[in-house]
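Asks: sequence unavailable; structure follows:
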């Protein structure tokens, strides 16, 4: 009589590993049972499989089950967090926000508002407005400024800026040294969306500010720009356009 034996527990373990990467939990359970029954049915009667090998296989399958459950729970938590973040961030739509940027677009003559942080008091401060060719088309002289937030406004009508794309550069001179502090521009948040692959919430801004991570927003306020327009800060009254 010829006795045919199938692969040992090592081959079964390999097959188990291969199927663990896909399928539902029920699929994995059924496939494991099919493999185990096949081994029992076709084992060599003269050399039966050691019971410890079954225990090892069951332990491996238990690990697979645990990993599958963890993965399912993580996916569920990610979906819940994503939905909660979208609901929470949707309250930002329509509000004014400052984002790190030195680029803006003039297309409807709206006044642009910006900020820059001055680490030291300055002897003189200016803002160069450059066109899309990098040419300085206007310079705003702000004079001496105190340490802290410098607020400014860019009025396309007053400056005579044509429709198009522009960049700004703040130059602050203190102790005969010129520095270029980082600039922040304000715009209205038009849309919020979530990028699942990176887990980042993005905000779409107007005024040509593009799309930025909500983590990059430095300040959000409802009606803040209207208040600034109605009650200009002291340095705005002293603006001199060249």
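Replies: Nice, thanks for sending it over. Remember, predicted model here, so these are calculated numbers, not experimental data.
Asks: when you work out contacts or count neighbours from here on, use the C-alpha atoms and nothing else.
Replies: Fine.
Asks: go ahead and flag the most central residue of the chain.
Replies: When C-alpha atoms, centre = their mean is applied to the chain, the residue found nearest the centroid is residue 200 (3.2 Å).
Asks: that one and residue 49: what is the separation?
Replies: Distance, residue 200 to residue 49, by C-alpha to C-alpha, to the nearest Å: 52 Å.
Asks: what is the top strand by length along the chain packed up against?
Replies: Using DSSP state E, we find that the single longest strand of the chain is strand 183-195. Judged by 3 or more C-alpha pairs under 8 Å, 6 or more residues apart in numbering; DSSP states H and E, strand 183-195 is in contact with helix 51-89, strand 96-100, strand 112-118, strand 200-205.
Asks: contact partners of the last one?
Replies: It stands for strand 200-205. Here strand 200-205 makes contact (C-alpha atoms under 8 Å, 6 or more residues apart in numbering) with 85-86, 187-195, 210-215.
Asks: gap between the helix or strand following that strand and the chain center?
Replies: Following strand 200-205 in sequence order, the next helix or strand is strand 211-213 (DSSP states H and E). Centroid separation for strand 211-213 versus its chain: 7 Å, with C-alpha atoms, centre = their mean, to the nearest Å.
Asks: immediately after strand 211-213, which helix or strand?
Replies: Scanning forward in sequence from strand 211-213 by DSSP H and E, the next helix or strand is strand 219-221.
Asks: show me the contact partners of that next one.
Replies: In contact with strand 219-221 (C-alpha under 8 Å, 6+ apart) are residues 92, 95, 96, 97, 98, 99.
Asks: from those, pick the one nearest residue 179.
Replies: residue 99 (20.2 Å; C-alpha to C-alpha).
Asks: these two touch, right, that closest one and residue 186?
Replies: Yes. Counting by C-alpha atoms under 8 Å, residue 186 is a contact partner of residue 99 at 6.4 Å.
Asks: comparing those two, which residue is more hemmed in?
Replies: For residue 99 versus residue 186, the count of surrounding residues by other C-alpha atoms under 10 Å is larger for residue 186: 28 against 24.
Asks: residue contacts, that one?
Replies: Residues near residue 186 by C-alpha under 8 Å, 6+ apart: 96, 97, 98, 99, 112, 113, 114.
Asks: host element of the nearest residue to residue 139 once chain neighbours are set aside?
Replies: Spatial nearest neighbour of residue 139, excluding adjacent residues (C-alpha to C-alpha, 6 or more residues apart in numbering): residue 128 at 4.6 Å. Per DSSP H and E, residue 128 falls inside strand 124-130.
Asks: take a look at this one as well, against the first:
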């Protein structure tokens, strides 16, 4: 049975150690994460329900305040790091606009000539090849030039075409279709992907916030497909 002293303390909202307490708030039961509010609530409850004849030792209070300060600092640091990560992973409109006017290297087989009339590109070879051949066709599908590159190892292979046909005439303004053929020493086909340079004419942001580039003859290309930037 509670004494009159216990009743007086209860009326003041103070419970002695071991005394019956009010019903607890169970709304956060099962939540394993604690924030600053939870820590402060616990410390306040400790002060409110301490035994007035045996108050919390000052050194314990200092230690708990130090823990609260440390928790506050960690929470603020986590918020700062999260903001930095979001900034690094995100792309603003200004960042996307920086792509316009740049020349990029990307998988594709449609190419336009440079100012000097030539065309450059890269071939991504999936294996060693005994012979690699590049053919360039005009807008109407006519064969303009065949370039023999001979034996080449697996990997990236750069190629150049001066913009003239097999007969030595200027090939015209394009666009050109680049086709690549590669065969191994045994005569089997070797995977070969042509990569062409193209100017970025416009840019938009995809649903994930990453830029989507519009390239002449190639359409919309995600920035993740870009191999090089000129």
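Replies: Structure received. Since the model is a prediction, treat every value here as computed from it, not as a measurement.
Asks: the helices and strands packed on strand 183-195 of structure 1: which one's closest to residue 164 of structure 1?
Replies: strand 112-118 (13.6 Å).
Asks: what's the matching range in structure 1 for stretch 74-81 of structure 2?
Replies: Using TM-score structural alignment, stretch 74-81 of structure 2 lines up with residues 67-74 of structure 1.
Asks: so how far is residue 127 of structure 1 from the closest residue to residue 152 of structure 1 other than its chain neighbours?
Replies: Of all residues not flanking residue 152 of structure 1 in the chain, residue 114 sits nearest, at 5.4 Å (C-alpha to C-alpha, 6+ apart). Noted for residue 114 of structure 1: a distance of 11 Å to residue 127 of structure 1, by C-alpha to C-alpha.
Asks: spit out the residues that contact these two alike.
Replies: Overlap of the contact sets of residue 114 of structure 1 and residue 127 (by C-alpha under 8 Å, 6+ apart) is empty.
Asks: burial of residue 185 of structure 1, as a residue count?
Replies: Residue 185 of structure 1, neighbours per other C-alpha under 10 Å, totals 24.
Asks: please apply the same query to residue 192 of structure 2.
Replies: By other C-alpha under 10 Å, neighbour count at residue 192 of structure 2 equals 22.
Asks: the equivalent of it over in structure 1: what secondary structure?
Replies: Here residue 192 of structure 2 is matched to residue 181 in structure 1, going by TM-score structural alignment. Classification of residue 181 of structure 1 by DSSP: H, G, I helix; E, B strand; the rest coil places it in coil.
Asks: list the contacts for the aligned partner of residue 218 of structure 1 in structure 2?
Replies: With TM-score structural alignment as the criterion, the equivalent of residue 218 of structure 1 in structure 2 is residue 227. Under the criterion of C-alpha under 8 Å, 6+ apart, the neighbours of residue 227 of structure 2 are 104, 105, 106.
Asks: same thing but 10 Å
Replies: By C-alpha atoms under 10 Å, 6 or more residues apart in numbering, residue 227 of structure 2 lies in contact with 104, 105, 106, 107, 195, 196, 197.
Asks: doesn't residue 160 make contact with the fifth one?
Replies: Right, residue 195 of structure 2. No. Applying C-alpha atoms under 10 Å as the test, residue 195 of structure 2 and residue 160 come out as separate, 11.9 Å apart.
Asks: residue 149 of structure 2: what secondary structure?
Replies: Quick answer, by three-state DSSP: residue 149 of structure 2 is strand.
Asks: surely it and residue 122 touch.
Replies: No. Between residue 149 of structure 2 and residue 122 there is no contact under C-alpha under 10 Å: 12.0 Å.
Asks: can you pull the residues that touch both of those two?
Replies: Common neighbours of residue 149 of structure 2 and residue 122 (C-alpha under 10 Å, 6+ apart) are 157, 158, 159.
Asks: what lines up with the last one in structure 1?
Replies: Pointing back at residue 159 of structure 2 there. Per TM-score structural alignment, residue 159 of structure 2 is aligned with residue 150.
Asks: that match: which element?
Replies: Counting by DSSP H and E, the element that carries residue 150 of structure 1 is strand 148-154.
Asks: tell me what that strand is packed against?
Replies: Here strand 148-154 of structure 1 touches strand 112-118, strand 124-130, strand 136-141, strand 183-195, helix 224-230, helix 234-237, going by 3 or more C-alpha pairs under 10 Å, 6 or more residues apart in numbering; DSSP states H and E.
Asks: now the shortest one: which residue numbers in structure 2?
Replies: The counterpart of helix 234-237 of structure 1 in structure 2, counting by TM-score structural alignment, does not exist; no residue aligns.
Asks: name the residues of that helix that come out as buried.
Replies: 235, 236 (16 or more other C-alpha atoms under 10 Å).
Asks: ok, then the element right after it?
Replies: strand 240-241.
Asks: which other residues reach that next one?
Replies: 126, 127, 138, 139, 140, 141, 142, 143, 158, 159.
Asks: from memory the fourth one sits against residue 126, does it?
Replies: Yes. Using C-alpha under 10 Å, residue 139 of structure 1 is in contact with residue 126, at 6.8 Å.
Asks: what sits in contact with each of the two?
Replies: Common neighbours of residue 139 of structure 1 and residue 126 (C-alpha under 10 Å, 6+ apart) are 169, 170, 240.
Asks: make CSV from those and add neighbour count and distance to residue 16 of structure 1 to it.
Replies: As requested, these are exported to CSV (neighbours: other C-alpha atoms under 10 Å; distance: C-alpha to C-alpha, whole Å):
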residue, neighbour count, distance to residue 16 of structure 1
169, 18, 62
170, 20, 64
240, 12, 76
